[in-house]
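model this:
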Amino acid sequence: MNRSHVISFCLLLCAVQTLMGAEKPTVLSKTVQVPMRDGVLLATDVYQSPNVKQAPVVLMRTPYNKARAKKAAERFAEAGLIAVVQDCRGKFESEGIFYPYDNEGQDGFDTIEWLGKQPWCNGKIGMWGASYVGATQWLAANEHPPGLVTIAPTATFSSFYRNLYLGGALRISLIARWASGNSQKPEGAEVTQDWRGTLLHLPMSEVDNEIGWSIPWLEGMLTHPEHDGFWNRTELTDDIVDLKLPMQHIVGYYDFFSRESVNNFTRMQQEARDPETRRQQQLILGPWDHGSIGRSKVGDVDFGENAVIDAAGENLKWFERRLLGKQPEQDRADVPVRYFSLGDNVWFNATTWPPQGFTATSFYLHSNGKANTSDGDGRLDLCPSTTDEAADRFQADPNDPAPACPVTDKRPLISATWAPVDQRPIEKRNDVLVYTSEPYTEPLSFAGNAQAKLFVSADTPDADWVVKLIDVHPNGFSQNLAVGILRGRFRNSEQQPTLLKPGEVYEITVDLGPIAAQIGKGHRLRVDICGAYFPLFDRNPNSGEGPFGKDTKISTERVYHDAVRPSQIILPCKQ
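Below you'll find the model as predicted:
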């Protein structure tokens, strides 16, 4: 081949490559202003492949900057959908004033109604996104907008009260830190550098000012620990069963939204009034916390490559099935429940949550009255006590609350994590009771909702009981699996708290949430009990004064485990 032929061939090759490149569809985007019913304009990005003239739409509404969803939106658009991402009212490029959750239902309705009128929308609309963005889906769906046919809420709530409060205790560091970054900061104001002092501040009603400025909506949340009418705008639990929507729910065991997300799935699958809606619910339940969905490394534990999933890809498969009419690969899109088991690190399929084939099994607490610390005499086994075992006791000091996880240079107090971290430093504290089984000679597997039934007393008008379920590895690593908390005055009701009578013994139930795990051969099962999980939950002043009180009291708390008061952990075990 002579030189001219080589040049001609190269030019021809370049031309072919150019044509091939030109044939490859690219995603185009544009920003439009969508009017709400009160005239406020919300900045909205539309992603569309040029060869797609009309298609179903997937919508995300976010307070965290619509530009951050560009990658996922382009991916959805490349698959044949039209992706729309909108800044919530008062955030980034949108007009108006941001007030958490208050306008999301109506603004979601108005946006979906607007989408349905666009010539490029074929009338079918879905929604996707996590956390606050997941909540915008529930709030919009509850307004019953025309054209909304499916949602995919990841790690979110249908009752904001139950996300923020558990057993009457407040997720204080979560909401305080979120408020510091999502409220209007006055000119010259600075966020506190003393987070410990801020989160310990009393009365609770002043914590917003301790952050650095007045945040009225945060003060409202902090001063309504009862599940009362204050929360009605974000209380959808009784209403969601009227929805007629296929839904995909994704969450991790260590996520603070785990209970709410799993309960949303269970409620829709079992109680939705529409039979077809009950059949079209999916739950993906993994080993993650709120910031690690889809990853293998969570806190101090690497759950292996098997733990890795493509969360956006799971959403896409769901939308391809529900919006584009494609058949699922290997029917995975129609598996109602896919759950990950901690320890053996494998996925299982099930038709319901809790999965079938597991039986509630009691593990009883024992000691000679000295279960304090991991060096104490606390024991855990399958046999209830037949003798008058001495009660265990500890002192819960509000000024030195038991931490949720060890504080280190790399993990300051405000960065306390819900993820699995080594609990051994905390188990050396004298205000922590520790009950441990013998090493297992055969694996112990359980899956479902765990709980503790305890007989307790305190010498103060109020007190907290925190219960942690632990997997003790052969090398001593103490891995938290699940945790629950109950504030004494909320033992009977979220709506009408009742103070404790000092010295009186109460039987309480502490919800530990959804969990699936295997305690491997050579591992030990452990239960820790203490009076705080700070700062992930606010410490209890033990005075019973509520959010406007300033007093604190050291509480002597007791846990009883004798023949007539058999304190126990109840796990759904494989038989």
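
From now on I want contacts and neighbour counts done on CA atoms only, so please keep to that.
Will do.

Correct me if wrong, but residue 362 is in a helix.
No - under DSSP: H, G, I helix; E, B strand; the rest coil, residue 362 falls outside any helix and is assigned strand.

That one: what's it in contact with?
When contacts are counted by Cα atoms under 8 Å, 6 or more residues apart in numbering, residue 362 touches 382, 568, 569, 570, 571.

can you tell me how far the third one sits from residue 459?
In this structure, residue 569 lies at 24 Å from residue 459, with Cα to Cα, to the nearest Å as the measure.

re earlier: what is the nearest of the contacts of residue 362 to residue 263?
Of all the contacts of residue 362, residue 263 sits closest to residue 571, with 17.8 Å by Cα to Cα.

before we go on, could you also do this sequence so I can check it against the first one:
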Amino acid sequence: MRYLFIIAITSLLLSCKSEQQQYHFRTLTEDGKSYEILDSVLIKTRDGAQIAAMVVKPGEIKEPGTSILFHTVYARHDDIKRAKKAADKGYIGIVSYTRGKAWSPDDPIPYEHEANDTYDVIDWISRQKWSDKRVGMYGGSYVGFTQWAAAKKLHPALKTIVPSVSAAPGIAEPTENGVYVNFHYPWFHYVMEDKYLADSLYSDWQRWNNLYLEWYKKGTSYRSLDSLDGFPNREFNKKLDHPVYDNYWQDMMPYKEDFAQIDIPVLTTTGYYDGGQIGAMYYLKEHMKYNKNANHYLLIGPYTHFGAQSVPDKEIGNYTIDPVAQINITETIFQWFDHIFKDASRPELLKDKINYQVMGTNSWGHASSLKEMNNDTLRFYLNDKVSGELFESTFSGKQQHLSLSRQKEEKRSYAEQEVDLADRRDGKQNNYFSPFVINETLTLGNGISYVTEAFEEEFEMNGSYLGELKLSINKRDLDCSMVLYEQTPEGKFFKLTLAYVGRASLAKDKSKRQLLTPGEISSIPLGNVRMSSKKIGKGSRLVLVLNVNKHPHAQINYGSGKDVSDETIADAKTPLKIKWYNDSFIEIPIRRKQ
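Sure thing, here's the model as predicted:
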């Protein structure tokens, strides 16, 4: 018996030894710097898949060191530069890939296995002789998601994450508040048709725009996109099979009580003009909701999706950001790692949990929570009375807004909107798109605009507007959009953040569709609205553009009550008629001068 025990222990030790000796570092000297590099590593997961990875150590460090992990689906041939950057900062830089990417022999599968695979990668790192059993993670978009996937079941070696502009499958990708958005369609080809990236296919915007226009003009089902294209898109279609936030999505990342056990420090970065802000803020809010002691910091400013994970552009949509907003976010991230792993001071900009740049003031604000960003709230009702305030419409000349009123009307009334969902003529789209931050004219997209009175004193708008739409329709569902602007005394329109897009039937519960009853008044709460921060000047007004979605760049909800991906133009039948009631309201979080 003792002999068998010795044999078993010896076999285990030999197995561990062979795993650690399987790869040998090579030395590289470049630009006066020395690196120790492991190329073409394959890490075996518990279910038998193989994860491709590379490791770069600083040449001058011989003791076990701390690892900075970047786990991505975006496999590129020059990814060693990213690992070297971590090594240049005194860490062991590691880039690992979604299963099936780079030199992994498996089939590429984004999203589904990242929670388990990142755990196994971190476990492998922690068992290496060169590791001090401490790992930090960073990166943006999909790489932000992989960090939250890793946090679903925390490995003891994972000590901090720095997710930027994080994807949140089922919450913000490929849907936003329940509405599928077309630009995700070619993304699956981009990451799955090649062991690296199908750049030429993905960047063929003419092809994709032609596809969307063909689908829009023909009125075929959303599920038919790949049939029209003549190129199967299996993974996209799989996502269409899960139109609500069900177990399929919940298993990919922390869900509800999972957030309670995330007790490591987190730094989130995102931007007011970041499409990924919905996901980034979802994680932050859920973390703070379920873990009252969450050690979670936020850095947010007037940044786009790419700017908020690296170095922001100085100009966004013809708006020049304030000088204090022109920071190097990558450097801030490594300062954070030095704070966590080397006992350095916290990055200077992170003076409190919530750190936000107030556009138009050349200053940063700092608060202990999202709630503490504000000291007042302005509620405005969507009044159907004409405001008398003229404005220049982009396509229709002089127009008048309806009113955003501080007082609720005693008598219920409504503004009526009719949308023929079958009408595909030019000029008949209902679209919220506006490419600029500062606009000389207001793009209505066949929607309705509401305006406040001019403000008598300046204040800061800080945070996400909330509210509730009271409406009745002659169908069973609709998708709507809202965009909030500051209208300056000079008549320009400053877009405060990207549009809100949402599905009425999922507004109360994203995991269960609740269809509307035709002809009855329904209350639709606004959730997952992007936040912003800006000084609203004296004499300015707020303008809200409200609309229904009908355009070639997102799913069209015909209101039949069927799975929206299966609806066609034949389900449009009679035009959609909406009554927007005057007890609908939005609430604007503000900070007044003390």
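
one step back: which one of residue 569 and residue 459 of structure 1 has more residues nearby?
residue 569 (25 against 18; other Cα atoms under 10 Å).

name the element the more buried one belongs to?
strand 568-574 (DSSP states H and E).

What is that strand packed up against?
Packing partners of strand 568-574 of structure 1 (3 or more Cα pairs under 8 Å, 6 or more residues apart in numbering; DSSP states H and E): strand 358-366, strand 444-458.

need the strands for the stretch 101-250 of structure 2, in chain order.
Per DSSP state E, counting those that start in this stretch, the stretch 101-250 of structure 2 carries strands over the ranges 131-140, 158-164, 175-176, 179-180.

For the equivalent of residue 222 of structure 2 over in structure 1, which non-adjacent residue is closest in space?
Correspondence of residue 222 of structure 2 to structure 1, assessed by TM-score structural alignment: residue 204. Computed as Cα to Cα, 6 or more residues apart in numbering, the closest residue to residue 204 of structure 1 that is not its neighbour in sequence is residue 547, at 4.8 Å.

Repeat that for residue 86 of structure 2.
Nearest residue to residue 86 of structure 2 in three dimensions, chain neighbours excluded: residue 93, at 4.8 Å (Cα to Cα, 6+ apart).

cool, residue 304 of structure 1 as well?
residue 296 (5.3 Å).

The one you found pairs with which position in structure 2?
Match for residue 296 of structure 1 (TM-score structural alignment): residue 314.

and what of residue 150 of structure 1?
In structure 2, residue 150 of structure 1 lands on residue 160 (TM-score structural alignment).

Next: residue 32 of structure 1.
Under TM-score structural alignment, residue 32 of structure 1 pairs with residue 40 in structure 2.

The helix or strand encompassing its match vs structure 1 - mean distance after superposition?
Under the criterion of DSSP H and E, residue 40 of structure 2 resides in strand 33-44. Using mean Cα distance after the TM-score superposition for structure 1, strand 33-44 of structure 2 ends up 3.0 Å from its aligned counterpart in structure 1, as a mean over the superposed pairs.

Just name whatever secondary elements whichever helix or strand comes after that strand is in contact with.
Using DSSP H and E, the helix or strand that follows strand 33-44 of structure 2 in sequence is strand 50-58. Strand 50-58 of structure 2 sits against strand 33-44, helix 80-88, strand 92-97, with contacts defined as 3+ Cα pairs under 8 Å, 6+ apart.

Superposed on structure 1, what's the mean shift for the helix or strand that strand 50-58 of structure 2 is followed by?
Once the chain leaves strand 50-58 of structure 2, the next helix or strand it forms, by DSSP H and E, is strand 65-72. After superposition onto structure 1, strand 65-72 of structure 2 sits on average 0.7 Å from its aligned residues (mean Cα distance after the TM-score superposition for structure 1).

Determine how far strand 65-72 of structure 2 lies from the middle of the whole chain.
Counting by Cα atoms, centre = their mean, to the nearest Å, strand 65-72 of structure 2 is centred 22 Å from the centre of its parent chain.

what do you get for stretch 426-434 of structure 1?
27 Å.

now stretch 276-287 of structure 2
Counting by Cα atoms, centre = their mean, stretch 276-287 of structure 2 comes out at 8 Å from the chain centroid.

Pull up the aligned stretch in structure 1 for that stretch.
Under TM-score structural alignment, the match for stretch 276-287 of structure 2 is residues 257-268.

got it, and stretch 539-548 of structure 2?
Counting by TM-score structural alignment, stretch 539-548 of structure 2 corresponds to 522-531 in structure 1.
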